[in-house]
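Participant: Model the following, please.
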Amino acid sequence: MTAPFTDIDSLRRLCLALPDGDDSASGLALARQATLTKPAGSLGRLEELACWLARWQRRPVPRLDRVEILVFAGNHGVTAQRVSPFPAEVTAQMVANFAAGGAAINQLAGVAGAGLRVIEMAGLVPTDDITRADAMSEAGFIAAVATGFAAVAPGLDLLCVGEMGIGNTTTAAALAAALFGGDGATWAGRGTGLDDAGLARKIAAIDSALARHATALHDPLQAARCLGGFELAAILGAVLAARLQHIPVLLDGFVCTAAAAALVRVAPSGLDHGLISHRSAEAGHAALAAAIGQVPLLDLGMRLGEASGAALAVPILRAACACHAGMASFAEAGVSTRA
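Facilitator: Now for the predicted structure:
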């Protein structure tokens, strides 16, 4: 689908005019839940998930026949500030590992029964160092959002988004601070294994970036341009495209949530079609999830990225669909209802 925006102003207008879910479909799904052979509410969040899928797929009995995982990969100039224990070239090396089938996400996509595509952003040319310049020009930012937008295949039942990019927990933390307040110490975590000195450098880099881009912090999209990254922008674009195509979305961890949170700050209901798949062990993720009013589906102490948490949550949604579609009603099973 061709992106219907050419600059930040038209992108903002799109964010403010997104279609809503289908209340009729979710209402029928909720009514069906009330007839199934179980005490009301006894399947907990599985019931909620079935109704959520129904609302965004616009059908009372949702299905997950076509699930795809998109992993966007990008590099970050802020790595010059030694905010990661790994060099930037690891991004390209991991992309090659994805292509060879050797990464965790390859295995988890198979378990989830999902297709997997990995998209290199900007040829893996890094953004500018956010402590010294805007991460992206407006043209570069819009091109990255448009790449993510165009990557979403029509007809999907569920989209999972993830990322790969050395240094991107720094940019995600800076963006979280811009969107919700706080400073480097509020949002920075150890990423891929920083020691105390590395964490101090990361906090300092975030604070420096926030000070440099102070005039952009009032505008979520400008904050995403100045502080984010090509892969974060692409995630935003993919989430937008999914909304226009009535596709529900599973977000991965901290970086994905920060990327999509810019949409929430533009339009409070803009991420209603997206759920956070898991609570990352990265320090700021729990606070970020709370800031957008969500409770992640899983909490397994993971902080890998790659859409690994999103892939793990797909079988939970499959279970919700199976129970919703396959369980007998009280009448069908000849089971007595409450007296």
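Participant: Please make it C-alpha for all contacts and neighbour counts, starting now.
Facilitator: Will do.
Participant: Off-centre distance for stretch 23-39?
Facilitator: For stretch 23-39, the distance between its averaged C-alpha position and the chain's averaged C-alpha position is 28 Å (CA atoms, centre = their mean, to the nearest Å).
Participant: in the helix ranked longest in the chain, what counts as buried?
Facilitator: Residue-count comparison of every helix in the chain, with assignments taken from DSSP state H, identifies helix 308-326 as the longest. Within helix 308-326, the residues scored as buried using 16 or more other CA atoms under 10 Å are 308-314, 316-318, 320-325.
Participant: ditto for stretch 237-245
Facilitator: Across stretch 237-245, burial judged by 16+ other CA under 10 Å covers 237, 238, 239, 240, 241, 242, 243, 245.
Participant: Could you do stretch 21-39 as well?
Facilitator: For stretch 21-39, a neighbour-count test (16+ other CA under 10 Å) marks 21-23, 25-26, 28-30, 32-38 as buried.
Participant: repeat for stretch 225-236
Facilitator: Applying a neighbour-count criterion of 16+ other CA under 10 Å, the buried positions in stretch 225-236 are 225, 226, 227, 228, 229, 230, 231, 232, 233, 234, 235, 236.
Participant: Return the subset of those residues lying in strands.
Facilitator: Among the buried residues of stretch 225-236, no member falls in strands (criterion: DSSP state E).
Participant: what about the nearest residue to residue 152 once chain neighbours are set aside, is that helix, strand or coil?
Facilitator: If the residues on either side of it in the chain are set aside, residue 152 comes closest to residue 238, at 6.1 Å by CA to CA, 6 or more residues apart in numbering. Per DSSP: H, G, I helix; E, B strand; the rest coil, the secondary structure class of residue 238 is helix.
Participant: Residue 274 reaches residue 252, doesn't it?
Facilitator: No. Contact criterion CA atoms under 8 Å: residue 274 and residue 252 do not qualify, at 10.4 Å.
Participant: The two: which has the busier surroundings?
Facilitator: A direct count of neighbours by other CA atoms under 10 Å for residue 274 and residue 252 places residue 252 higher, at 31 against 23.
Participant: So what touches stretch 149-160?
Facilitator: When contacts are defined by CA atoms under 8 Å, 6 or more residues apart in numbering, stretch 149-160 is touched by residues 1-3, 57, 63-70, 234, 236-242, 245, 247-252, 307, 310-311.
Participant: The same query, at a cut-off of 6 Å, please.
Facilitator: Counting contacts by CA atoms under 6 Å, 6 or more residues apart in numbering, the residues outside stretch 149-160 that touch it are 1, 64, 66-69, 237-238, 241, 247-250, 310.
Participant: to compare against the first, here's another:
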Amino acid sequence: MNTATTTKIANTLHEIQMLDQNAMTAARARVDFLTKPPGSLGELEEMAIRLAGIQRTAQPTLVKKAVTVMCGDHGVTEEGVSAFASELTGMMMGNFTREGAAINVFSRQMGADVIVVDVGSACETPAGVRNEKVKNGTDNMAKGSAMSREEAMAAIEVGIRLAEELASQGYQAVALGDMGIGNTTPSAALVAAVAGKAVAEITGCGTGLDEEKRQAKAVVIERSLRINDIDSSWRDRMDAIEVLARVGGLEIAGLAGVTLGAAACGMAVIVDGVIAGAAAMMAFEICENVQGYLFASHLSQEPAHGAALAHMSLTPVLHLQMRLGEGSGAVLLYPLLEASLRMMYEMATFSDIGL
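Facilitator: Model prediction:
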């Protein structure tokens, strides 16, 4: 079984630590002594406590936050799995630079900086987009491997380097966003393989397919898994990076790298919908220690998303019937994370009121 990784990836995995239990214990003691019944603020309490564990301090902060939108194209669109042509990926990258997309609008409101990265589009990288292109789109995974193992690792490294750069600039959290026509297809394939779910069960409508085309998409995913020798026993023959190479996407690999790099640097990772969920799941498969660094923002309408979150034991906070991607749901969690910290620092304790 080929489990070779690059030195960069190996060093990153070595740096990913479990959350700081001492910091979390101290934060929990503070939260439990606030003027409220213990646990009565639910997930908000757990958010503050986990931020303490991630930042390895009983007094975590959230001053600088970002969202990275990784972009890539997919050869499997040749099979008719999307209602839109792959050219839209390039058009949307331009839209991001003009700050006209949903992620730009929401991020402005949330005070998050948007970093758009072309890790694998089939078009010319627009001005204003970070050009980290590994390959001009993946190959058609329904006919063979989407990319080589070396290409998948190169895309992972793009994400790791970006996370390291953000950490060096003082960012404390990064939301995972994506853009790539056809990318719900590799995402569903990855979730089916890793979470052990039936393809028909977790294949969604993506960009708006009708039921007949959704079923045809499921057939393409089944064929892709079969051609790439990925079945229930794949762990006996290959590792998660190999699965990612065979039926994944360059932007998915890039986001997996962001997840690994952010965890190694002590940054929180906010997971968006099905594509970001699949990427985080692959990072989790590569290194289970990333789990504590992950916050599930919302539950996508794409059925593979819930399966990916369940595989990582993550509970989504928001239920907004969203399925856009771009990180649009992930950045909506930022105000709640900030509220959790305000709760911890600004609420009175029982001792403050004389109890």
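Participant: Where does stretch 264-284 of structure 2 end up in structure 1?
Facilitator: Using TM-score structural alignment, stretch 264-284 of structure 2 lines up with residues 244-264 of structure 1.
Participant: From residue 174 of structure 1, how far off is residue 253 of structure 1?
Facilitator: Using CA to CA, to the nearest Å, we find residue 253 of structure 1 at a distance of 15 Å from residue 174 of structure 1.
Participant: go on, residue 313 of structure 1?
Facilitator: 27 Å.
Participant: who touches stretch 188-196 of structure 1?
Facilitator: Where contact means CA under 6 Å, 6+ apart, the residues beyond stretch 188-196 of structure 1 that reach it are 85, 173, 282, 283.
Participant: ok, which stretches of the stretch 51-200 of structure 1 are strands?
Facilitator: Counting by DSSP state E, counting those that start in this stretch, the segments of the stretch 51-200 of structure 1 that form strands are 67-73, 115-120, 158-164.
Participant: Now tabulate those strands in a markdown table and tack on mean neighbour count and distance to residue 132 of structure 1.
Facilitator: Listed next are the strands of the stretch 51-200 of structure 1 as a markdown table, based on neighbours: other CA atoms under 10 Å; distance: least, CA to CA, whole Å:
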| stretch | mean neighbour count | distance to residue 132 of structure 1 |
| --- | --- | --- |
| strand 67-73 | 25 | 22 |
| strand 115-120 | 18 | 24 |
| strand 158-164 | 28 | 23 |
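Participant: Dump these to TSV, plus distance to residue 298 of structure 1.
Facilitator: Compiled in TSV, the strands of the stretch 51-200 of structure 1 are given as follows (distance: least, CA to CA, whole Å):
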stretch	distance to residue 298 of structure 1
strand 67-73	18
strand 115-120	21
strand 158-164	15
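Participant: so which of these gets nearest residue 293 of structure 1?
Facilitator: Proximity to residue 293 of structure 1 (CA to CA) singles out strand 158-164 among these, at 19.2 Å.
Participant: could you check the angle helix 308-326 makes with that closest one?
Facilitator: Relative orientation of strand 158-164 of structure 1 with respect to helix 308-326: 170 degrees, computed using axes from the mean of the first three to the mean of the last three CA atoms, to 10 degrees.
Participant: what's strand 158-164 of structure 1 aligned against in structure 2?
Facilitator: Across structure 2, the stretch matching strand 158-164 of structure 1 (TM-score structural alignment) is residues 173-179.
Participant: now stretch 62-70 of structure 1
Facilitator: Under TM-score structural alignment, the match for stretch 62-70 of structure 1 in structure 2 covers residues 60-68.
Participant: Distance from the chain centre to that stretch, please.
Facilitator: Between the centre of stretch 60-68 of structure 2 and the centre of its chain there are 16 Å (CA atoms, centre = their mean).
Participant: Show me where the stretch 1-150 of structure 1 has its helices.
Facilitator: Listed from the start of the chain, the stretch 1-150 of structure 1 has helices (DSSP state H, counting those that start in this stretch) covering 8-15, 23-33, 45-57, 89-100, 104-112, 138-151.
Participant: Could you export those as TSV, including distance to residue 169 of structure 1?
Facilitator: Output for those, formatted as TSV (distance: least, CA to CA, whole Å):
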stretch	distance to residue 169 of structure 1
helix 8-15	24
helix 23-33	36
helix 45-57	29
helix 89-100	13
helix 104-112	18
helix 138-151	18
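Participant: among the ones you listed, which is the most enclosed?
Facilitator: helix 45-57 (a mean of 24; mean count of other CA atoms under 10 Å).
Participant: Report all helices and strands that it contacts.
Facilitator: Counting contacts by 3 or more CA pairs under 6 Å, 6 or more residues apart in numbering; DSSP states H and E, helix 45-57 of structure 1 packs against helix 23-33, helix 308-326.
Participant: Ok, which of those helices comes nearest residue 187 of structure 1?
Facilitator: When those are ranked by distance to residue 187 of structure 1, counting by CA to CA, first place goes to helix 308-326 at 20.1 Å.
Participant: so where is that closest one in structure 2?
Facilitator: The alignment of helix 308-326 of structure 1 onto structure 2 (TM-score structural alignment) spans residues 328-346.
Participant: Check stretch 19-39 of structure 1 too.
Facilitator: For stretch 19-39 of structure 1, the aligned range in structure 2 is residues 17-37, judged by TM-score structural alignment.
Participant: which residues are in contact with that stretch?
Facilitator: Applying CA under 6 Å, 6+ apart, the external contacts of stretch 17-37 of structure 2 come out as 38, 49, 52-54, 56-58, 289, 344, 348-350.
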